[in-house]
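Q: Sequence first, then the predicted structure, then my questions.
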Amino acid sequence: MRITEIGAGTIGVSWTVLHAAHGHEVTVTDPRPDLDEAVRDGVRRFAPSIGADADDLLSRVRTDPDLASAVGKAEIVQEQGPERLAVKQEIFTTAGAAAPADALLLTSTSGIVASDIAADLGADVAARLVVAHPFNPPHLLPLVEIVAGARTAAETVERAATFLRSVGRDPVVEHLEVSGFVANRLQSALFREAVSLVRRGVVSPEELDRVVTGSLGPRWATGGPFLSFHLGGGAGGLRHMLTHLGPGMERRWADLGHPTLDDATVEALVTSTEAAYGDDYDALTHDRDRAQAAVLSAREES
């Protein structure tokens, strides 16, 4: 299958690694002057985490800085451009006109809904456009949120889900468009309270991370919030849990923080996080990917 990735940042290269590892021919397009280097270095960085040979993957990857040319023969177009509505609208105006008439159009946007991106597109292009939001890094994490726009065809949703399953992803088709979709809204809610607790001096960023990786992280890796609470209620399940512990939980909802990301807060968070972890991106990424691959492997084997 011929796939064009729009954007050679972290998400675009991660998708490139995944698709090339499944034997697909991938074209990466981006106007950046270091396009070849960015793709080559990114593939070499990510390939080991899925047990792939970087040179083998790169044999199925090409670059083309011209968007219209890059999508000209694509069966699937996957966009990872800047998270700005006007930019995404411009990208899909060009891609929709230049790509084959039956090409599947996917956007990895982290929060902009498909209806807004497709607002000024022709009906045939809008019908083939759907959100396929991954969780970083998509070459490892299985979730992809599929969210249709008001004019997305039902066939497009099914095609997107079928394709993503074929490359080992777990697509979740969401029923309504909401800004940020589901995973990022959950992440934002937890991070808001994390920022509040750190700024109040309850814990440091490193200590908060240890709280999560030693409790919620492994718990939610095997069962999400609803299943976890259903089991936490014992034989009585979620009903028992909410009846007996729900009132206390509801009281804590009222006490959750409402921090702002002002300059002082950003500086405090960044300084303390860098002090704890450093800034060696390659080393941190390697450690993260190795650990996440191990968790996913253990979950599959259980």
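A: Cool, the structure landed. Residues are numbered from 1 along each chain as shown.
Q: make it CA atoms for all contacts and neighbour counts henceforth
A: Will do.
Q: where do the helices sit along the stretch 151-300 of the chain?
A: Assigned by DSSP state H, counting those that start in this stretch, the helices in the stretch 151-300 of the chain fall at 154-166, 183-199, 205-213, 216-222, 225-232, 237-255, 263-277, 281-301.
Q: Against that first model, consider the following:
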Amino acid sequence: MSDQLSRVPPQDVRTVTCVGAGVIGGGWVAYFLSRGYRVVAWDPAEDAEARLRHLVGTAWTALTDLGLAPGASPDSPFDNLTVVPDLTDACAQADFVQESAPEDLELKRTLLADIDAATPEHVVISSSTSGYGMSEMQVRCAHPERTVVGHPFNPPYLIPLVEVVGGTATSPEVVAWTSDFFRHAGKSVITMDSEVPGFIANRLQEALWREALHMVAEGEATVEQIDLSITDGPGLRWAIQGPMLTFHLAGGQGGMAHMLDHFGPSLLSPWTRLTAPELTPELRDAVVDGCEREAGGRSVDDLVAERDRGVIAILRALGRV
């Protein structure tokens, strides 16, 4: 109870510590900086700071275009960023911690325990894990009640969604606090009622990803055809209404009831293969080569800029900025 009473209210968080500064962690750093927070970052890699500054600098153009929050520096994203070499120092300064280490369960367990030991007891510790449940990861923490999943989507500095869910030892108050914090920080939040492996969005993405790999492996579709089928097909509808409302409209005036009654029997048709295909060297090479062809000489930085401009345009068109 004392930890709860001394916890900073979500709207009063000023310093966010980001542990891990890769693609996801660095994306979080850029986002929090754009929202006016002071960010303290830690990553054990020797070139972590250089990579982080490159990522933040690349993202800042899009974030400035989207609109910076009061307190963010319009001239330099690095004014409110401190990169420190010591994890204990980084955690000691935090009002909130976002961990974004690689998806390795043993690493997550050890790192979260280290973060827990170094962070003031009233501070919430959130993990960006994309698949592990907090119940699996919090087992070595002395204070597991303040550990929670805050699962973002790449790039975290642009995609609004965060899925929040606690583990078996997580306090319900911490789940509620974390959801409130992310909403105050400008995120769209799903507060999950219970842990599900892969959460919600990743499970749906995974089904599509597996079917795409099957089609490439069987020579049924190319990488370019698969991407075009989504960007110029269902993806346009999904940016406005999700798959459930999309199928609701497919039922015409009868809505989902007509859709299920009319097309329900086709659910038994063996269209999809939800088991993962074997990732053979041939399949790997086909996917890699297809992506290179589709990129058409555009660098990763070029593609990131193109993606970011498109996401901002969609957000603006939908009135979600």
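A: Structure received. Being a predicted model, the structure only gives us computed values, none of them experimental.
Q: so which of the helices of the stretch 151-300 of the first structure comes closest to Val13 of the first structure?
A: Val13 of the first structure lies closest to helix 281-301 among these, at 13.7 Å (C-alpha to C-alpha).
Q: and the gap between the spatially most central residue of the first structure and Thr16 of the first structure?
A: In the first structure, the centroid-proximal residue (C-alpha atoms, centre = their mean) is Phe135; its distance is 2.4 Å. Per C-alpha to C-alpha, to the nearest Å, Phe135 of the first structure is found 15 Å from Thr16 of the first structure.
Q: rewinding a little: for Leu85 of the first structure, find the nearest of the helices of the stretch 151-300 of the first structure.
A: helix 183-199 (17.6 Å).
Q: can you name the residues of the second structure that that closest one overlays?
A: On the basis of TM-score structural alignment, helix 183-199 of the first structure is assigned to residues 201-217 in the second structure.
Q: and that stretch, how far from the first structure on average?
A: Stretch 201-217 of the second structure, aligned to the first structure and superposed, deviates on average by 1.1 Å (mean C-alpha distance after the TM-score superposition for the first structure).
Q: That stretch: which residues count as buried?
A: Residues of stretch 201-217 of the second structure classed as buried: 202, 210-217 (neighbour count, 16 or more other C-alpha atoms under 10 Å).
Q: circling back to that earlier point, the residue nearest to the centre of the first structure pairs with which position in the second structure?
A: So Phe135 of the first structure corresponds to Phe153, using TM-score structural alignment.
Q: Can you tell me the closest non-neighbouring residue to that match?
A: Spatially, and ignoring its direct neighbours in sequence, Phe153 of the second structure is nearest to Ile159 (6.0 Å; C-alpha to C-alpha, 6 or more residues apart in numbering).
Q: Surely Lys108 of the second structure and Glu136 touch.
A: No: assessed by C-alpha atoms under 8 Å, Lys108 of the second structure is found out of contact with Glu136, at 9.2 Å.
Q: Looking at those two, which is more packed in?
A: The neighbour comparison of Lys108 of the second structure against Glu136 (other C-alpha atoms under 10 Å) goes to Lys108, with 23 against 14.
Q: Looking for the alignment partner of the more buried one in the first structure.
A: Checking TM-score structural alignment: Lys108 of the second structure goes with Lys88.
Q: Repeat that for Arg293 of the second structure.
A: That one, Arg293 of the second structure, aligns with Ala275 by TM-score structural alignment.
Q: Could you count how many residues lie near its match?
A: 12.
Q: and stretch 302-310 of the second structure, which residues are buried?
A: Quick answer for stretch 302-310 of the second structure (16+ other C-alpha under 10 Å): 304-305, 308.
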